[in-house]
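pasting the structure only:
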């Protein structure tokens, strides 16, 4: 018998996605939220919402489940999803943990122990070393990959190409592992050349049945973080699928696994040889692509297995239909080194198209802060063939708009249509190699500047007809010059006439007729459709998945926006909102240009802020553990110039 009430120990898009299945099954959903997440989308869509101090507070989560009369707890992914202590505490409280037994979480949650376990079961593994058995500082087989033993999701993974890089890489990985997982134990592995990241979805019940649902290709990564995933892989043959699937099933059996899980393999793109990397004892972020090609609801199967039911099908019943591709929408700015962003969602448009699914935690008016992972939503496209699935993904991303928060959507669109991606020639280093081809320019396109100027020009200053900005003068309309400030500087655009009727725009020495009707801006022979919203003095425009913000630049304002300091002024500012993690200098220190001064953390990412010039640290407002806003002054370096 299924549960009548399930608590979801998570937030964001995965909580919303779980609620969707629970509602279809007639199960009451209970959401939890921190004070900063009050009013978040998952709290609005759940049947019941309760406040907890932190998503990692095991006792608070258990109390919330008991107070709401929930019979089971679904952990989603991240937070407590792979925490064996949480699984045991749920059992002690009489709650069903919708996931594997705590013993399986223990066995596979520790990468070192997991490798030993599956190796004993005959599954091939990558050669490597592990603490505390091995002294990783003595490793001499490069290139190599350092990983946190207790972690996942690419956090703390560092590629090391030489012995000279090893000490700093170990320090960084250990620091990230301690902060993200509470365990600084590391392992190191030989780096596989031309690597493809292929994972197998498995399902197991408490009656001894274990099946796999085919593979997902997760090779499109940046800094070991997945970006676009697909199913099935364009590389994997039916024979390889059968072999990897059998190995994944054996890995699950080796630990008495129950529920949904993923066995991840690193595959040599030249030889096809595969090696076990790790097992994620939870639902994966990319699970929708498997659902779309199998027709199965993995959350429903998780709940049914947790309730004691048998899997309703055998291995021979699993069929893959068509192709699915998923893109992860992040609050980050690819044009500025993928720095985390944030803000209030002022306007939101998510695609509603045939063959397209959106898993999203976004809601208009919601605030995207720096406390949690920067992933906002997932856009997933299905089609009978791979080429059409990629085209649908691109179209659906173009139809997505998030105004108020800068996102990576233009980058995702460029990646989805890159020739190597279209050809299926993937490996985990591809994105880094072709990155210049994928990055959107910081400069605002001319037609967007014109649209912004027309939007400002169309707003009357009041009820007085003399304040209407049509530029009327005796004889002819006069030009109005709009100085618009964006992230890349100040731009002058001239407009005359009424945009809703007939206007002209002069930009970059060219004069073009212009008109604005129902969000469509016609400039010369070109017409573009924009989503537009005003936030006090700021105008946001969205088009084709991209967004831009503008403010009026008044005479006397500084000509440049604050940002990374130039070598001449020595002011060092925070490139993103976040928390100061480490201060690596003191007032009075002599520093060289490029020397690390402060490490800022946001959304579980670190960014090292360096000295802009040779000189002496004269001011150091940054303090470890303190939050900082974007562009907040972290340090001032007084330049010292030779002779």
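That came through, no problem. Values in this document were obtained by computation on a predicted structure and should not be read as measured data.

drop to CA atoms for contacts and neighbour counts, all remaining ones
Will do.

quick one: the strands in the stretch 251-400 of the chain?
259-268, 274-280, 323-330, 332-333, 339-340, 343-344, 347-349, 356-360, 367-368, 375-383 (DSSP state E, counting those that start in this stretch).

tilt between the third one and strand 375-383?
Okay, so that is strand 323-330. On the basis of axes from the mean of the first three to the mean of the last three C-alpha atoms, to 10 degrees, strand 323-330 is oriented at 160 degrees to strand 375-383.

with the second one instead?
Strand 274-280 runs at 130 degrees relative to strand 375-383, counting by the same axes, to 10 degrees.

strand 274-280 - contacts with which helices or strands?
Applying 3 or more C-alpha pairs under 8 Å, 6 or more residues apart in numbering; DSSP states H and E, one finds that strand 274-280 makes contact with helix 102-109, helix 111-120, strand 259-268.

if we go to 6 Å?
Helices and strands touching strand 274-280, by 3 or more C-alpha pairs under 6 Å, 6 or more residues apart in numbering; DSSP states H and E, are strand 259-268.

another one to put next to it:
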């Protein structure tokens, strides 16, 4: 449920058909609102996205090129051609890709197609971080001290950094998402960071110009959602806190920002409205501020001239459909509500579910979603927060920046899921690794956090590494619960967020072994319920009804664990003996059954449970020498925790080759499927420990591989521009100490 827009006989009609120039969850999100309004939708897709969810949900879909975005989603000519072929009257760009491309907006206008976004002049002004800061300063919006000029000489930029004082932040003047951004703590790190930022900026945005500004040591990232119409009306839809980040990218957002006074909220909103007016803004935009935790001062950072990834949290606390607002404004209608009528009720969180490995520096992962089970949504958009308004909205600039808090009913906690992929989908290396967004709303921050933790406990993924476990740890962290957030939150609380992985409990080991034993037997019998209910009449492995299951932690150095499973006197019951090192635990007469291929019921220590256990077989084409990848993995989801165990490979298979993932010191391997951006060494070169050797790119993220030894380059197994698979040896360095 959401707040409906005001209807008026004088309102201009909506478009009949729109094209969505995007993919994934945001494309699905726009399609949902369009269908609600009776607007037909046109999807575009690359060759690898042919079976994607947004393609299935749209009324029409057109292929526009190969997988690389430069050959598909960034091809303005192909998108405009599809507009003409399909009869689409307008284009919704989503976020990323062409959403902040002024040239695209201008070309659409030349072709008589409406761009559902701001005018190109606003995109140009606010898309340049340097120009935007000059505009903001003139409009009375405070800015961070720094150099925002056009001189891009590396030595000059270095001198400016010294003048500002380290630490400094190097930022691409165009784009967002943390691309082309580097924090520099010391003078000797500056040149390498500058080169990397410029290279990444050029690839991402086609422009390598950067600015340098003071890095605030304990900053928060607070942003204000603004909306403007073509008639001069501008309103604030209040603020969000997006402070907790990794690699300068957001992973969890909330609204409203914790700990702000009403006076500070009003000041932030007023400055954001002034920023939008300064560039004659139209549509949805976000004015981002750096908030200094130490001084309580805030500074303009940048403006995103599009709908944000985190817009659902604003929808949840206002009860508004922001995509619907975009379509209203693009059709030429006034803002649906005045400033004084915009509510702010309760608290909302959004957690981004990424295919990545948080314990490996959040490196992105790729592969199929072999298994996906999500919490059940209770709302598609947001809870109803206000009675329907009875008069047309005004955009009176004098309207107070005080949220409306009247509600039509008592709210219940709610959960919303935004996703663009389903079970069986492929998470590739060409695009952002975000799988979905989990959004929750509660009457206060404490209740919303409780909803978030519960939703994350119910989120189960197998096939790619994800950040779900990390998000659960974050949502349960004492400092986060207290609202004591900052952009350096993760490194500051690293040990608490990444505790040592505990050994699996005897109960988990027993469940895993029973699952394997039952599964093996289920393939030999047609019994639809408990496969071993007739075990007393069968013999397996000799005179005793017994299975010996060897398990191992998902760690090549872990010791194997032996679990004996025997039939008990009562059919469907088993005696289980777990032997892990010197520890031994026995369970007698355990009832157990397979409800489905992934659902397992058992009662251990008088506690009954329904456990999800998913088997992940090794990839069929993996060489036998990749020892850790030839093991079958068991993913056990129990009590909100995920435990991964492996069934060790047979000895004859391991004898075919060595474990390349535990290769000799000095061998650098691709940590993920990647594009080789730059090879910085050649055979015979001398390298020092820590020296950059290879630069990789995966899912729009650049990774620098550094030598872990000092020595001589013996071999180079890759070249610039080449796609390499995970585990490929890229450079072999002979250690001087060898």
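Sure, I can see it. In this text the structure is predicted, and so the values were computed from the model without any measurement.

and the TM-score between them?
Remark: TM-score between the superposed chains equals 0.94 [TM-score structural alignment, normalised by the length of structure 1]; 640 aligned residues with a C-alpha RMSD of 2.5 Å.

still on that earlier bit, tell me the most buried of the strands of the stretch 251-400 of structure 1?
Greatest average neighbour count among those goes to strand 323-330 (a mean of 26), per mean count of other C-alpha atoms under 10 Å.

before we move on, the earlier item: residue 502 of structure 1: which of the strands of the stretch 251-400 of structure 1 is closest?
strand 347-349 (27.7 Å; C-alpha to C-alpha).

and the closest one, which stretch of structure 2?
Mapped onto structure 2 using TM-score structural alignment, strand 347-349 of structure 1 spans residues 371-373.

what's residue 41 of structure 1 aligned with over in structure 2?
Residue 41 of structure 1 maps onto residue 53 in structure 2, by TM-score structural alignment.

biggest strand in structure 2, by residue count?
Counting by DSSP state E, the longest strand found in structure 2 is strand 583-596.

please compute how far it lies from its chain's middle.
37 Å (C-alpha atoms, centre = their mean, to the nearest Å).

what does stretch 231-243 of structure 2 give?
That offset, for stretch 231-243 of structure 2, works out to 23 Å (C-alpha atoms, centre = their mean).

again with stretch 94-110 of structure 2
24 Å.

gap between the two ends of that stretch?
End-to-end distance for stretch 94-110 of structure 2: 21 Å, by C-alpha to C-alpha, to the nearest Å.

where in structure 1 does that stretch align, residue-wise?
Going by TM-score structural alignment, stretch 94-110 of structure 2 sits over residues 76-92 in structure 1.

doesn't residue 566 of structure 2 fall inside a strand?
Yes: with DSSP: H, G, I helix; E, B strand; the rest coil as the criterion, residue 566 of structure 2 is assigned to a strand.

map it onto structure 1.
Using TM-score structural alignment, residue 566 of structure 2 lines up with residue 497 in structure 1.

tell me how many other residues surround that match.
Neighbourhood size, residue 497 of structure 1 [other C-alpha atoms under 10 Å]: 25.

could you measure from it over to residue 534 of structure 1?
22 Å.

same question, residue 450 of structure 1
In terms of C-alpha to C-alpha, residue 450 of structure 1 sits 16 Å off from residue 534 of structure 1.

same deal with residue 204 of structure 1?
51 Å.

go on, residue 243 of structure 1?
56 Å.

for residue 527 of structure 1, find the nearest of the strands of the stretch 251-400 of structure 1.
With C-alpha to C-alpha as the yardstick, what comes closest out of those is strand 347-349 (19.9 Å).

average offset of the closest one relative to structure 2?
Compared with structure 2 after fitting, strand 347-349 of structure 1 has a mean deviation of 1.4 Å; criterion: mean C-alpha distance after the TM-score superposition for structure 1.

and the longest strand for structure 1?
strand 210-222.

can you name the residues of structure 2 that the very next helix or strand once past it overlays?
Remark: after strand 210-222 of structure 1, the chain's next helix or strand is strand 225-231, criterion DSSP states H and E. With TM-score structural alignment applied, strand 225-231 of structure 1 matches the range 249-255 in structure 2.

buried stuff in that stretch?
250, 251, 252, 253, 254, 255 (16 or more other C-alpha atoms under 10 Å).

state the distance from the fourth one to residue 240 of structure 2.
Spelled out, it's residue 253 of structure 2. From residue 253 of structure 2 to residue 240 of structure 2 the distance is 7 Å (C-alpha to C-alpha).

how about residue 29 of structure 2: what's its closest non-neighbour residue?
Leaving aside its sequence neighbours, residue 29 of structure 2 sits nearest to residue 418 (C-alpha to C-alpha, 6 or more residues apart in numbering; 7.1 Å).
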